[in-house]
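Q: Sequence plus predicted model, see below.
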Amino acid sequence: MTALDWVVLLATLCSIVGFGLYKGRGSRTVSQYLLANRTMPWYAMGLSIMATQASAVTFISTTGQAYADGMRFVQFYFGLPIAMTILCATAVPLFHRAGVYTAYEYLERRFDAKTRALASVVFLIQRGLGVGIALYAPAIVLSIILGWDDRITTLLIGGLVIVYTATGGIPAVTWTDVLQMGIIFCGLILAFIMVIHNLPSNVSFIDAVYLAGAAGRLNAVVTRFDLNDRYTLWSGLLGGTFLALAYFGCDQSQVQRYLTGKSIAQSRLGLLFNAMLKVPIQFFILFVGAMVFVFYLFTPPPLLFQPKALEAAKQSAAWPDVQTTFDTAAAARTGAAYAFIDARHKNDARALADARGRLETAQQQLNAARGQGIAAYLSRSKEKAFNDTNYVFLTFVTHHLPAGVIGLVIAVIFSAAMSSSSGEINSLATVTVIDIYKRHIRGGASDRHYLLVSRIATVFWGLYAVAFAQYARTLGSLIEAMNMIGSLFYGTLLGVFTLAVFVKRANGTGAFFGMLAGEAAILSAARFTGISFLWYNVIGAAVVIAIGSLISFMGLQNIDLQRKGDER
């Protein structure tokens, strides 16, 4: 990075932290600190919800996902607009009228304390795991640019987040998210422009789109029904809807955003704002990754995108032959790409089909050479598997963008990491204080006491995130890892809230044991089947509803029989 890049990056980070401290300066009560006194406008809520989702994982890993596997990951979000519409009609008015701090507080009012406690613990486990992954993503940035140890970088970013989140609470988090989303939008558009600008002068944008399609990178919709395929139209519409319902309706990191709204109408507008923009934004991010793939058709990519792995693999005796094979395949792929463009311009169907076949063959040869390179690295490493998807976009940014632009794009990644981490840490602290500490450890204390405990809990979860982030390096594609972790728990939460809202005769005992059965079913599906993780949410919710309803019905039947016996 040049001096200009450092100026852009540091100025952005300082602005974010300073703005967060400024906006959070009035948080002197628990209501202000955790819910902003329910005064947030719809646009601030909407952007904050979006920022909490748009972690650094989104930009680092999603672009790499498109590079490696095409755009079919976008189907993951197809159920989101459906879920948002349902939640606007159900969860938003329900939580607002209940006047709760957390979603799980409502469960005690509807069921009992043990159901609330179990739901709170489930949330703390899954969100506690996810926050570490979100915080680890920017560590990849500095490990590439500076060669810093990722433990230092996670501590640095975690420390910045803790400062303004612990000081200002939800007002600082929300308004900082608004600023960060503006930075993110600008950086995304600029990165896309630079990808297209860096293509060879005789390759147009339309040529790039056709090439991406020929290489299988524009496969945005997959219509076949396959339970073992993670990303299809059906897993997105069905499994994605269930996941989005659970995430936005049961996850405190999202519920807390629309609980800060001035009114039910304002909260609904915030959710609908996300419903309209989320899929197009994810499509755009994936499209950037597809264009990066096209760029590397004409500029030879590194054999391995992970710099340290590449250097280690070069020490292998077989490396010279592997590199030669890779270079030959890359050159063949470039020739096939130019032939494809020429055939398209001449509208020569036979030549076009031939060029497409050459492109596919060259890509297979390139993949085979990469496989040999990975094997060379693993033979000298203690790791059992290797995945450098998370390094693809960053390699392009740091090697092919001009000074200043690199700093801005990296600032975008840091902004995303900070916004998602701050929101998650804040929600973890809220559940810890309201659902655990105040309810089961020390009730009836002063507001000042709970405010202090909230700040302490925020610091604790921030430090926890920094510690857990050290394990994220072993999880492969971070965007998949984050969503898979969520899917292990969201179905259970969705099921118990469905019981609470729609099954009027459900009771606390049924809900509690239904949650245990649902979680057992999800973990069994993950352990013993190859079913895509998106279906875990459907399985978990269905089991919770079925078992919870059955146990509740049996309990009511026993009560009725006892009453009849007493009457006799």
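A: In hand now; what should we look at?

Q: okay, CA-based contacts and neighbour counts for the rest of this
A: Will do.

Q: Run through the neighbouring helices and strands of the lengthiest helix in the chain.
A: Identified as the longest helix of the chain according to DSSP state H is helix 150-197. Packing contacts for helix 150-197, counted by 3 or more C-alpha pairs under 8 Å, 6 or more residues apart in numbering; DSSP states H and E, involve helix 3-23, helix 30-35, helix 42-53, helix 113-145, helix 264-298, helix 405-431, helix 447-468.

Q: Let me know which of the ones you listed is the nearest to Y391.
A: When the helices and strands packed on helix 150-197 are compared by C-alpha to C-alpha, helix 113-145 sits nearest Y391, at 7.5 Å.

Q: how about that closest one: buried residues?
A: If you call a residue buried by 16 or more other C-alpha atoms under 10 Å, then helix 113-145 has these buried ones: 113, 115-124, 126-144.

Q: circling back to that earlier point, quick check: angle from the longest helix of the chain to helix 264-298?
A: Between the axes of helix 150-197 and helix 264-298, defined by axes from the mean of the first three to the mean of the last three C-alpha atoms, to 10 degrees, the angle is 70 degrees.

Q: in whichever helix or strand comes after helix 150-197, what counts as buried?
A: Counting by DSSP states H and E, the next helix or strand C-terminal to helix 150-197 is helix 205-214. Neighbour counts over helix 205-214 (16+ other C-alpha under 10 Å) mark 207-212, 214 as buried.

Q: alright, now check it against this:
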Amino acid sequence: MADFGALNWSILGVFIIANLTFGFVLGRRVKSANDFFLGDRSIPWWAIGISVVSTYVSALTFLGGPAWAYTDGMSVMAIHLNYPLVIFVVTSFFLPFFYNSGVASIYEYQERRFGPTSRSVISGIFLMTQGLTSAAVLYATSLVLEFITGLSVEYCIVIITVVAVIYTSMGGIAAVIWTDVVQAGILFTGAAIILFALVREMPIPIAQALAEIKADGRADALDFSFDFTKVTTVWSGVIAMTLFHITVYGANQMMVQRTLAAKTIGDAKKSFMMMGFGAFFIYFLFILLGVLFYSYYGGREFENGNTIILQFATDYGLPGLMGLIAAAVLAASMSSLDSAFNSMSTVSTVDFYQRYFRPQASGEDLLKVSRYFTLFWAAMIIMPALMFAESEGSVLETLSKLGSYFVGAKLSMFALGFFSRHTTERGLLVGVAVGFVALWCVATRTDIAWPWYCAIGGAVNMSVSFLASLLLDGRQKEYSPYTVVGQRKVFRDSGRPEKEQGWFVVPGRIDRASYFLLGFFAVSVLFLYLFNRLL
């Protein structure tokens, strides 16, 4: 874009320099691999919580959310209703296992529960899926730079990768979290300005626009039909996507790792609850933007729907707005990319390098290797990012669809680990293999919508794993210490209290604050019902 202007370039330049400065300053405090992975456990819970929120929102939501809602309306909101339910499960079951163990990689749990092969399998699945996710984020961000500078997507992909990897490799998890805090502020400031400008510039009164949106059927977020071929129904959101997002937050190194840097388990849980309560408002904002853009532009088709929000910022013409929007989208993407690089480096170092090649490696050696792996994964995601450049649909939907192929395996591996007495490693691996085959058949030979892939894959995995374990290894006499039942026995036998500073440490116990998540879920469903009825 030739008229990007000095003011916009200055805003964007200050943002990039600030991120690099953060990495340099915080990098001086990183002396060991443990500092790189977990920091010094002095980061406040609210900062970790903001980091959790901004990491998952990313540029995929900033660009892809409005693009998806532009075509499908408020129904997209149905598959984002589940976050309170998700965080309720994650804080009650997943987080205590990981926080109590003191691990850097959450996949070490799989080895303790089943064995080294299952740990390697799930670590490999994470690296593959996170690589694809990061590539989609990288591509979405590159669209912004291409749109505003005229540089090709290929050049933009390389530029963004270099900036993100520099401050991440220097500062580790502390740099990830604190830069995420700043980036979140920029992201939501940009979104708020766009919403205000859009409402102000609507060619008709906002009440009339919403009434027309309702008349077109685009204001109804609650589709209660039992059509398994439709993506955005209440049932796919509350059942299928709840399972999907449980794996995103509970079985995903990128999301969990930052909470392991909290001072106490209470702080770790509170940081996750910020997403449980905040996700509804965030997604409602971006999806509402999409349906309002549909009214503003009269439903016209865009060559690439992911640029709608950028086109509006250009048309609006407020001085400095394009610079702020560019910084906001970069902020959204950087918050995801830095987390991905750090978590992928952690898993590669702990689950593979240290586990199989250098078990006695020093902290300094592991720190060096971690930084090498950060550079390695940054380079590796460039190729799939270029492949995403061929996609013209919503990158948010594309990413969700890709991730759905793998979450069933992760869900079953942890669910069986937590609750099953008889599942063994050999049976588990058979179930994972059969589950992938079954899911491939569903995806290629039926019209079942992708949100259900997690539920289907998980059900097949768990059923086959349980039966195969009984056939191969027989019934087990006792629960493993790493099951929910086993953990309660460990706490009883050791005399360790189940609570610390008012929060349950033992898995499977429900904190009082968690019940508010269930209440909030009910209120959010009621709000969406009334939103459509009262327009």
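A: The structure has been received and is ready for your questions. Keep in mind that what you see is a predicted model, and the values were worked out from it rather than measured.

Q: now the longest helix of structure 1, how far from the chain's geometric center?
A: Its chain's C-alpha centre and that of helix 150-197 of structure 1 lie 14 Å apart, by C-alpha atoms, centre = their mean, to the nearest Å.

Q: Also stretch 421-436 of structure 1?
A: Distance, centroid of stretch 421-436 of structure 1 to centroid of chain: 18 Å (C-alpha atoms, centre = their mean).

Q: which outside residues touch it?
A: Residues from elsewhere that reach stretch 421-436 of structure 1 (C-alpha atoms under 8 Å, 6 or more residues apart in numbering): 34, 52, 55, 101-102, 104-105, 116-117, 120, 124, 127-128, 131, 134-135, 161-162, 165, 169-170, 173-174, 252-253, 256, 450, 453-455, 457-458, 461-462.

Q: picking up where we left off before, what's the mean deviation for the longest helix of structure 1 versus structure 2?
A: Superposing on structure 2 and averaging over aligned pairs (mean C-alpha distance after the TM-score superposition for structure 1), helix 150-197 of structure 1 comes out at 0.7 Å.

Q: Where in structure 2 does that helix fall?
A: With TM-score structural alignment applied, helix 150-197 of structure 1 matches the range 153-200 in structure 2.

Q: List the residues that contact the counterpart of L493 of structure 1 in structure 2.
A: By TM-score structural alignment, L493 of structure 1 lines up with K410 in structure 2. By C-alpha under 8 Å, 6+ apart, the residues touching K410 of structure 2 are 122, 247, 251.

Q: Could you pull out the buried residues of the helix or strand hosting K410 of structure 2?
A: Using DSSP H and E, K410 of structure 2 sits in helix 407-419. Burial within helix 407-419 of structure 2, assessed by neighbour count using 16+ other C-alpha under 10 Å, is assigned to 407-419.

Q: got a markdown table for those, with distance to W503 of structure 2 too?
A: Listed next are the buried residues of helix 407-419 of structure 2 as a markdown table, based on distance: C-alpha to C-alpha, whole Å:
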| residue | distance to W503 of structure 2 |
| --- | --- |
| V407 | 29 |
| G408 | 30 |
| A409 | 30 |
| K410 | 27 |
| L411 | 25 |
| S412 | 27 |
| M413 | 26 |
| F414 | 22 |
| A415 | 23 |
| L416 | 25 |
| G417 | 23 |
| F418 | 20 |
| F419 | 22 |
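
Q: And these, which two are furthest apart?
A: V407 and F419 (18.1 Å).

Q: sorry, back to before: comparing the helices and strands packed on helix 150-197 of structure 1, which comes out most buried?
A: Comparing those by mean neighbour count (mean count of other C-alpha atoms under 10 Å), helix 405-431 ranks first with a mean of 28.

Q: Which stretch of structure 2 lines up against it?
A: So helix 405-431 of structure 1 sits over residues 321-347 in structure 2, by TM-score structural alignment.

Q: Please apply the same query to stretch 445-454 of structure 1.
A: Under TM-score structural alignment, the match for stretch 445-454 of structure 1 is residues 361-370.

Q: So what's the gap between the matching stretch and the chain middle?
A: For stretch 361-370 of structure 2 - counting by C-alpha atoms, centre = their mean - the centre lies 28 Å from the chain centre.

Q: list the contacts for the most centrally placed residue in structure 2?
A: Central residue of structure 2 (C-alpha atoms, centre = their mean): Y56, 3.7 Å from the mean position. Y56 of structure 2 is in contact with S336, counting by C-alpha under 8 Å, 6+ apart.

Q: any idea what it aligns with in structure 1?
A: By TM-score structural alignment, Y56 of structure 2 lines up with Q53.

Q: Could you find the closest non-adjacent residue to L179 of structure 1?
A: I16 (7.3 Å; C-alpha to C-alpha, 6 or more residues apart in numbering).

Q: Give me the number of neighbouring residues for the aligned residue in structure 1 for I448 of structure 2.
A: By TM-score structural alignment, I448 of structure 2 lines up with I531 in structure 1. Using other C-alpha atoms under 10 Å, I531 of structure 1 has 16 other residues around it.

Q: Next one: the corresponding residue of structure 2 for G548 of structure 1 from L26 of structure 2, what distance?
A: Using TM-score structural alignment, the partner of G548 of structure 1 in structure 2 is S465. S465 of structure 2 sits 45 Å away from L26 of structure 2, going by C-alpha to C-alpha, to the nearest Å.

Q: A361 of structure 2: neighbouring residues, count only.
A: Neighbours around A361 of structure 2, by other C-alpha under 10 Å: 13.

Q: just S58 of structure 2 next, same as before
A: S58 of structure 2 has 29 nearby residues by other C-alpha under 10 Å.

Q: which ones are touching the closest residue to it other than its chain neighbours?
A: Residue nearest to S58 of structure 2 in three dimensions, not counting chain neighbours: A332, with 4.1 Å by C-alpha to C-alpha, 6+ apart. Neighbouring residues of A332 of structure 2 by C-alpha under 8 Å, 6+ apart: 54-55, 57-59, 62, 183-184, 187.

Q: For F188 of structure 2, see how far away A332 of structure 2 is.
A: 9 Å.

Q: now L138 of structure 2
A: L138 of structure 2 is 19 Å from F188 of structure 2, by C-alpha to C-alpha.
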